[in-house]
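> Predicted model follows, preceded by the sequence.
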Amino acid sequence: MVYKEIEGEKPKRKNPLIGLVLLLISIALLFTTGLFGFVFGLLHQLFTKGLRGIGEYALKIAISIDQLGNVMMQHLFNLIWIKKGGYKFGNRDETISSVLGKNKQLEMLTSFGKAIDYILDFIDPNHSLNSIDYFIEPLEETL
């Protein structure tokens, strides 16, 4: 989400290394506690909601990983999957499929982007179009 400046306040300057330090801490936490949290979550969902709960839990994790991929792969995907002027990858609140769907509607997919979309459609018909999230606040860079 892009936060707008409060009128009359100067934007705070941030140390550029903070993002790198926080990334390293989050990776360390994922590797040290992630498996325990995942297994606990599966068991919790199984005993509170049954198999349906496991499916819901798995879908939430899949969407989160997809959003991570959208951020991590944004520069590559913007270069090889969409034409210049297309709707950009990189919004941390959006999935890769949502961005593909928006670019499909805009007819801004490259041949490679169309191939990826075709594979997803083969697995799940109209996947990218059905995945479009219309309630994502676009980042300045995506406008």
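Arrived safely, thanks for sending.
> contacts and neighbour counts: CA atoms only from here.
OK.
> Locate the most centrally placed residue in the chain within the secondary structure: which element?
For the chain, the residue nearest the mean C-alpha position is Q67 (1.4 Å; Cα atoms, centre = their mean). For Q67, the host element (DSSP states H and E) is helix 51-72.
> just so I have it, where are all the helices in the chain?
Secondary structure of the chain (DSSP state H): helices at 16-49, 51-72, 74-80, 96-105, 111-123, 127-130.
> buried set for the last one?
Same thing as helix 127-130. H127, S128, L129 (16 or more other Cα atoms under 10 Å).
> Can you tell me which of those comes closest to E94?
S128 (12.1 Å; Cα to Cα).
> Any buried residues in the helix holding Q67, and which?
G53, I54, Y57, I63, S64, D66, Q67, L68, G69, N70, V71.
> putting a second one here so we can go through both:
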Amino acid sequence: MIQEKKAFAPNQKVSPFIGLLLFLISIVLVVFTTPLGFIYGVFHNLFTKGFSGIGEFLLQIAISIDQLGNVVMQHLLNTLWIKKSGYKFGNRDETISSVIGKNKQLRTLTFFGKNMDRILEFIEANHSLNSIDYYVQPDK
């Protein structure tokens, strides 16, 4: 059976109560299930794929945390790291590094944004530019 892929809808109208309720439920779930899932995932990957499997698993987790940071810190990062005309942080499907890379190309990084890019460059050459995700659905 062929299923139609649903389009990304970032700006749905949600009541504050529903948003708060879902936020609280997600916090409870992450506190109680993450340690168990992490331990199981490490051993599962170790025994099925070896040490490289653990590396892949940890990279997936790092990318997910990065995407969370892009949403949670969007207002702060939009204020401190980019100029007003820059490509905005906040898309839940994009990493912070991807947004930095897009703003580097647009030349809209502020002093703080350029310094963060330099730190990323020290860790990995061209990290922010290589992290650009061209297939992210833009916010409306």
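Here it is on my side, so go on. Note that the coordinates shown come from a computational prediction; the quantities given were computed from them, not determined experimentally.
> Overlay them and tell me the TM-score.
The TM-score (TM-score structural alignment, normalised by the length of the second structure) is 0.91; 133 aligned residues with a Cα RMSD of 1.5 Å.
> and the two most separated of the buried residues of helix 51-72 of the first structure?
G53 and V71 (27.6 Å).
> To what extent is the closest residue to L80 of the second structure other than its chain neighbours buried, counted in neighbours?
Excluding its sequence neighbours, the residue lying closest to L80 of the second structure (Cα to Cα, 6 or more residues apart in numbering) is F112, at 6.4 Å. Residues within reach of F112 of the second structure, counting by other Cα atoms under 10 Å, total 13.
> I'd like the distance between F112 of the second structure and P35 of the second structure.
Remark: distance between F112 of the second structure and P35 of the second structure (Cα to Cα, to the nearest Å) = 34 Å.
> next one: V42 of the second structure
V42 of the second structure is 11 Å from P35 of the second structure, by Cα to Cα.
> And those two? Which one has more around it.
V42 (17 against 11).
> For the more buried one, list the residues it contacts.
For V42 of the second structure, the contact set (Cα atoms under 8 Å, 6 or more residues apart in numbering) comprises I54, F57.
> In the first structure, what residue corresponds to it?
Alignment note (TM-score structural alignment): V42 of the second structure maps to L42 of the first structure.
> now that match: how far from T48 of the first structure?
Distance from L42 of the first structure to T48 of the first structure, by Cα to Cα: 10 Å.
> before we move on, what about D117 of the first structure?
Counting by Cα to Cα, the gap from D117 of the first structure to T48 of the first structure is 36 Å.
> Between these two, point out the one with more neighbours.
The neighbour comparison of D117 of the first structure against T48 (other Cα under 10 Å) goes to D117, with 23 against 12.
> OK, contacts around the more buried one?
L100, H127, S128.
> Likewise for N91 of the first structure?
N91 of the first structure touches Q67, N70, V71, P138, L139, T142, counting by Cα under 8 Å, 6+ apart.
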